[in-house]
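**Q** no sequence for this one, just the structure:
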């Protein structure tokens, strides 16, 4: 089977001509768009973490097929693998930070440090935060400091990036779409379940199998998912399969049969029935609608 996918943007490709850090890019949004907009406005994935802070602008952007309206001092985040596109009106202003998966992991000696931030959950509902006025000066200060010291900052840049993430997490409630009444233990278990889905959704489709991996009963896992997300464990698994189906359908170079194979369905017709049941339209109709 052909291994073509949605266009993937590598951080090294973005910084190659500039001869700057290979694992960190900080730039004003205006200059970033001037150089990269033509190839980045269409749906694409990144291999790195990506955040944009808008200070001015109009239009919208889409993260995993959820549309958001650009607003001043809105910040959005993406983890490697998510799909997004831009559709701006004019040229917005702000800042862009791109960084590799290893940048903070190696610096902080914690392989799971970034997972504590709600906006890096991979759920598009948690990816966008509106900063209140009280946070504006501090966010700008950090961004400007990083721009000024980009070529000489060393570990200081990593400290500023960490400071920025902690600042935004503080003002974005810190827990994304998770109910405030939920205990930290339940939250960690739920996030562990979501991580397992991301790792195994192509091959593991039964809630019982995930429950076994988490050392809980299927009933306990279902009750947890209902409390945290208002859905069953099975629905969350199917949601993840559907998300990847949509991501792949955006790429016209992959046939429906190739996508079915990629997602480990028995055959094309089984995949089409699954997609239509979940989305209410056929894969072909979804692809046609999204491409216009």
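**A** Perfect, I can see it now. From a predicted model like this one, the values you see are computed outputs, not experimental measurements.
**Q** hey, let's count contacts and neighbours off CA atoms from now on
**A** Noted.
**Q** ok, for the residue nearest the centre of the chain, nearest residue in space, not its chain neighbours?
**A** Closest to where the C-alpha atoms of the chain average out (C-alpha atoms, centre = their mean) is residue 78, at 3.4 Å. In this structure, residue 78 finds its nearest non-sequential neighbour in residue 50, 5.1 Å apart by C-alpha to C-alpha, 6 or more residues apart in numbering.
**Q** What are the boundaries of the strands in this structure?
**A** 8-9, 24-28, 44-46, 49-63, 66-69, 74-78, 83-99, 128-130 (DSSP state E).
**Q** buried sites along the fifth one?
**A** Which is strand 66-69. Buried positions in strand 66-69, judged by neighbour count with 16 or more other C-alpha atoms under 10 Å: residue 68.
**Q** what packs against that strand?
**A** strand 49-63 (3 or more C-alpha pairs under 8 Å, 6 or more residues apart in numbering; DSSP states H and E).
**Q** what about versus this one:
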């Protein structure tokens, strides 16, 4: 029994789901038409979006908090794996939009695909849709499906990718709405982030591990780095990296008053590998170098 089922091409995924291939680089797969199957880990070499109902067992994403129950969108970038192995059988449901990176070459979408951070969110950071939002998504799918069934002409690639781009832009708007409607949850994450920051810099971790990366706090808060970064940006107006740097400078402004320590010692204690990097960041944020700040105050 193979541990992971890999799909390198769109046609492979269509065959797995007993669906006709209308285009070699993109497909809308209606999963309820597929045969019942066992739970398996699945690896996709292309972009994959699932429109599912809450608690659909075939993805096993374990939702714990959601806003709407009309549908859930789960995004996977090329190379991601979802699911788990089990002897249990299930009937897949929902719709999958799958498209290969090669489809995007030379298109507007190809130039901005990296801006859609939700393709690297964890599956439990899914987008939960209202009824109106779900209908908009289905309308986008219908336009893509129309183009797939239309005879290929000089307009096909542009219209297909333009409709995928429209769909993803709507998803960006809906995620922004979700960040707002989850304000209580987001505030809790921000508070925990602040606690972790204070704890990190009050320990010896900066001296041992250096300056903390965004991924360090995302992992401690059980979030993907991109979702965590987008959440912090929406809540504070700063990137997570900027927020960390602000905290570093706040602490540094206090510690430079301790004249029993050299500025180099303070830099190392804050996690800087080189004192000159500390000086550069401090001057950039405060307007004067640490030495001048110490003398001025």
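**A** Sure thing, it's come through. All values reported here derive from a predicted model rather than from experimental measurement.
**Q** so which of the strands of structure 1 comes closest to residue 246 of structure 1?
**A** strand 83-99 (9.7 Å; C-alpha to C-alpha).
**Q** Compute the inter-axis angle for that closest one and strand 74-78.
**A** 90 degrees (axes from the mean of the first three to the mean of the last three C-alpha atoms, to 10 degrees).
**Q** any idea how far strand 83-99 of structure 1 is from the chain center?
**A** Strand 83-99 of structure 1 has its C-alpha centroid displaced from the chain centroid by 14 Å (C-alpha atoms, centre = their mean, to the nearest Å).
**Q** follow-up on the earlier one: if I line the two up, what does the residue nearest to the centre of structure 1 land on in structure 2?
**A** In structure 2, the residue matched to residue 78 of structure 1 (TM-score structural alignment) is residue 76.
**Q** wait, that match sits on residue 43?
**A** No. Applying C-alpha atoms under 8 Å, one finds residue 76 of structure 2 not in contact with residue 43, separated by 9.7 Å.
**Q** Touching both of these two, which residues are there?
**A** Common neighbours of residue 76 of structure 2 and residue 43, counting by C-alpha atoms under 8 Å, 6 or more residues apart in numbering, are absent.
**Q** thinking again about what came up before, kindly state which residue of structure 2 is aligned to the residue nearest to residue 78 of structure 1.
**A** Using TM-score structural alignment, residue 50 of structure 1 sits opposite residue 48 in structure 2.
**Q** Residue 80 of structure 2: neighbour count?
**A** 17 (other C-alpha atoms under 10 Å).
**Q** returning to what we had before: please name the residues that touch the residue nearest to residue 78 of structure 1.
**A** Counted by C-alpha under 8 Å, 6+ apart, residue 50 of structure 1 has contacts 77-79, 96-99.
**Q** Please tell me which one of those residues counts the most neighbours.
**A** residue 78 (27 neighbours).
**Q** Would you mind confirming that it is in contact with residue 45?
**A** No. When contacts are counted by C-alpha under 8 Å, residue 78 of structure 1 is not listed as touching residue 45 (9.5 Å).
**Q** which parts of stretch 3-16 of structure 2 are buried?
**A** So for stretch 3-16 of structure 2, counting by 16+ other C-alpha under 10 Å, buried means 6-7, 9-11, 13-14.
**Q** can you list contacts of that stretch?
**A** 20-21, 24-27, 29, 34, 40-46, 85, 98-100.
**Q** In PyMOL, how would I select the buried members of the residues you listed?
**A** Of those, the buried ones go into a single PyMOL selection, burial set by 16+ other C-alpha under 10 Å:
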select buried, resi 21+25+26+27+29+34+40+41+42+43+44+45+46+98+99+100
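**Q** ok so, going back, got the strands of structure 1 as TSV, with distance to residue 287 of structure 1 columns?
**A** Listed next are the strands of structure 1 as TSV, based on distance: least, C-alpha to C-alpha, whole Å:
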stretch	distance to residue 287 of structure 1
strand 8-9	19
strand 24-28	33
strand 44-46	15
strand 49-63	16
strand 66-69	16
strand 74-78	23
strand 83-99	15
strand 128-130	26
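**Q** Quick check: which of the ones you listed is nearest to residue 149 of structure 1?
**A** strand 24-28 (10.0 Å).
**Q** Next, the mean deviation of the closest one compared to structure 2.
**A** By mean C-alpha distance after the TM-score superposition for structure 1, the fitted strand 24-28 of structure 1 averages 1.3 Å away from its aligned residues in structure 2.
**Q** just stretch 160-171 of structure 1 next, same as before
**A** Stretch 160-171 of structure 1 differs from its equivalent in structure 2 by a mean of 1.0 Å after superposition (mean C-alpha distance after the TM-score superposition for structure 1).
**Q** What residues in structure 2 pair up with that stretch?
**A** On structure 2, the counterpart of stretch 160-171 of structure 1 by TM-score structural alignment is residues 163-174.
**Q** in the matching stretch, what's buried?
**A** 163-165, 167-168, 170-172, 174.
**Q** Ok, stretch 27-40 of structure 2 next?
**A** 27-31, 34, 39-40.
**Q** Also stretch 105-119 of structure 1?
**A** Quick answer for stretch 105-119 of structure 1 (16+ other C-alpha under 10 Å): 114, 117-119.
**Q** Ok, stretch 120-133 of structure 2 next?
**A** 120-130, 133.
**Q** What separation do you get for the residue nearest to residue 78 of structure 1 and residue 193 of structure 1?
**A** Using C-alpha to C-alpha, to the nearest Å, residue 50 of structure 1 is found at 24 Å from residue 193 of structure 1.
**Q** go on, residue 28 of structure 1?
**A** From residue 28 of structure 1 to residue 193 of structure 1 the distance is 37 Å (C-alpha to C-alpha).
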